[in-house]
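[1] got a predicted structure plus its sequence, pasted below:
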Amino acid sequence: MSHIADNLLAVQARIARAAQTAERTPDSIRLLAVSKTFPAEDVRAAFTAGQCAFGENYVQESLSKIEALADLRARIEWHFIGPLQSNKTRPVAEHFDWVHSVDRLKIAQRLSEQRPDALPPLNVCLQINVSGEASKSGVAPADAPALARAIGALPKLRLRGLMSIPEPAGDLEAQREPHRILRALFDALVAEGVALDTMSMGMSGDLEAAVMEGATIVRIGTAVFGKRDYAH
């Protein structure tokens, strides 16, 4: 599994270079290793190499992984980053530390109601549909302020910030544009008094563009674990 350790070093170097270009400190950007479709042993290898935060998209797959890595639970931070259906909120509320993909009040309410009292508040981000496509998950930017205020009032949740998954784009400037939209919305919400500290944006192909536009969490899968085989 040494390739995972090598890949992590390469990604961290990319983050550092992008941060330098953006005149930011590298430690202002967290690497979230997206482990969906990869086995628990790959997560363990990444953890052994120093990575502690992992992102998962599929509830059942992630629960199996969390169970297999129960000995590391106190030291691993699990982030749910995929679409979340209302009938799957309970296990996410019970087993995850973060949810990046909240896009409607019903989901937030269920997560709040189902979060165990013994656990700290669940960190959540609003998923924003920066492209405006009907087929894309996420709340429209115009609807985000009202949803943010409603979620911020819920017990057992802590609203941390915004997340987006823009369409792939070819060059750096095209990649920066959707991240710029998310940054403008983030700044507007903060100016209105919404306490946010997180912008979850940027993946393996557009990490640099996201860092330049202020990402605080970059969600990197392929560049850490390799090409995914969705057949498994």
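    Received, thanks.
[2] going forward, measure contacts between C-alpha atoms and count neighbours the same way
    Fine.
[3] all helices of this protein, in order?
    2-21, 40-48, 59-68, 89-95, 105-114, 144-152, 172-191, 207-212, 222-225 (DSSP state H).
[4] same list, these, but as TSV with mean neighbour count please.
    Below are these laid out as TSV (neighbours: other Cα atoms under 10 Å):
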stretch	mean neighbour count
helix 2-21	17
helix 40-48	18
helix 59-68	16
helix 89-95	20
helix 105-114	19
helix 144-152	18
helix 172-191	18
helix 207-212	25
helix 222-225	20
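[5] so can I have CSV of the ones you listed showing distance to residue 201?
    Below are these laid out as CSV (distance: least, Cα to Cα, whole Å):
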stretch, distance to residue 201
helix 2-21, 13
helix 40-48, 21
helix 59-68, 21
helix 89-95, 21
helix 105-114, 20
helix 144-152, 16
helix 172-191, 7
helix 207-212, 6
helix 222-225, 15
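[6] ok, which of those helices comes nearest residue 136?
    Closest to residue 136 of the helices of the chain, according to Cα to Cα: helix 172-191, at 13.6 Å.
[7] quick one: distance of that closest one to the chain centre.
    Here helix 172-191 is found 16 Å from its chain centre; the criterion is Cα atoms, centre = their mean, to the nearest Å.
[8] want to compare, so here's the second one:
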Amino acid sequence: MTDTHQKSIADALAEIRKKISPTGKNPANLIAVAKTFSAEAVAEAIAAGQRHFGENRVQEGMAKYPALRAAHPDLVLHLIGPLQTNKVRQAVAHFDVIHTLDRASLAEELAKEFAKTGRRLPCYIQVNTGEEPQKAGCAPQEADGFIAECRNRLGLPVVGLMCIPPADEEPAPHFALLAKIARRNGLERLSMGMSGDYETAVEFGATDIRVGSAIFGGRSYPAIPG
């Protein structure tokens, strides 16, 4: 790792922090999304003061963070990608926050695992604000009922809502919709905003922003064999 590379991550973090909190008051929680990036890149962000990290896949989080967490016990690991029910046990054991609670079957499995282990992770309910068929999340019109089911019947520690606006639409209306659903359900936390729209998300009340490429640079995905 070169000093130049380390400075680039540190500078990116400093720039984002300044943008999300120009006055230094009540900043949104910055989650550095490290999916596909190495443990060495995460270590550089840690050296720059970053403590909250997001991963899309349970297995990647399990592989990447044990040594980092041993050296830095104050790290907080957020699961921000879809969670399969058969990965619930591993997710609860290795992560600290879940942002993608999106369906009844997952809620049931989380409730069982929380009861079994006594480890209760804060959960965000994912709302599919664009109602995109290929995207996870409960429909906006079903959100109130699902929130009540998770909190009242299952007793899950639901702390807020999460969304990913459609890539080809203005994000502001989606952030406004998520904030409206949260308000009427008495939820204070909003996980919304990524590298391209986090400043807009903060304007609409984001309490947690999930930023990856603006911190670590562009991602290189492995080629899929033809």
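    Cool, the structure landed. This is a predicted model, so every value here is computed, not measured.
[9] out of the helices of structure 1, nearest to residue 132 of structure 1?
    Comparing those by Cα to Cα, helix 172-191 comes nearest, at 10.5 Å.
[10] just checking, residue 103 of structure 2 touches residue 142?
    No. Counting by Cα atoms under 8 Å, residue 103 of structure 2 does not reach residue 142; the two are 10.4 Å apart.
[11] out of these two, which sits in the more crowded spot?
    residue 103 (15 against 10; other Cα atoms under 10 Å).
[12] which residues touch that one?
    Residues near residue 103 of structure 2 by Cα atoms under 8 Å, 6 or more residues apart in numbering: 137-138, 146.
[13] apply 7 Å and report the result again.
    residue 138 (Cα atoms under 7 Å, 6 or more residues apart in numbering).
[14] any idea how far the aligned partner of it in structure 1 is from residue 45 of structure 1?
    With TM-score structural alignment as the criterion, residue 103 of structure 2 lines up with residue 104 in structure 1. Distance, residue 104 of structure 1 to residue 45 of structure 1, using Cα to Cα, to the nearest Å: 35 Å.
[15] please apply the same query to residue 35 of structure 1.
    Taken as Cα to Cα, the span from residue 35 of structure 1 to residue 45 of structure 1 is 11 Å.
[16] report the central residue of structure 2.
    residue 80 (3.8 Å; Cα atoms, centre = their mean).
[17] which residues touch that residue?
    Applying Cα under 7 Å, 6+ apart, the residues near residue 80 of structure 2 are 54-56, 98-100.
[18] then residue 89 of structure 2?
    residue 113.
[19] just give me the match in structure 1 for it.
    Under the alignment (TM-score structural alignment), residue 89 of structure 2 maps onto residue 90 of structure 1.
[20] can you check residue 203 of structure 2 too?
    Aligned partner of residue 203 of structure 2 by TM-score structural alignment: residue 212.
[21] okay, that match and residue 175 of structure 1: tell me how far apart.
    In terms of Cα to Cα, residue 212 of structure 1 sits 10 Å off from residue 175 of structure 1.
[22] with residue 50 of structure 1 instead?
    29 Å.
[23] cool, residue 134 of structure 1 as well?
    20 Å.
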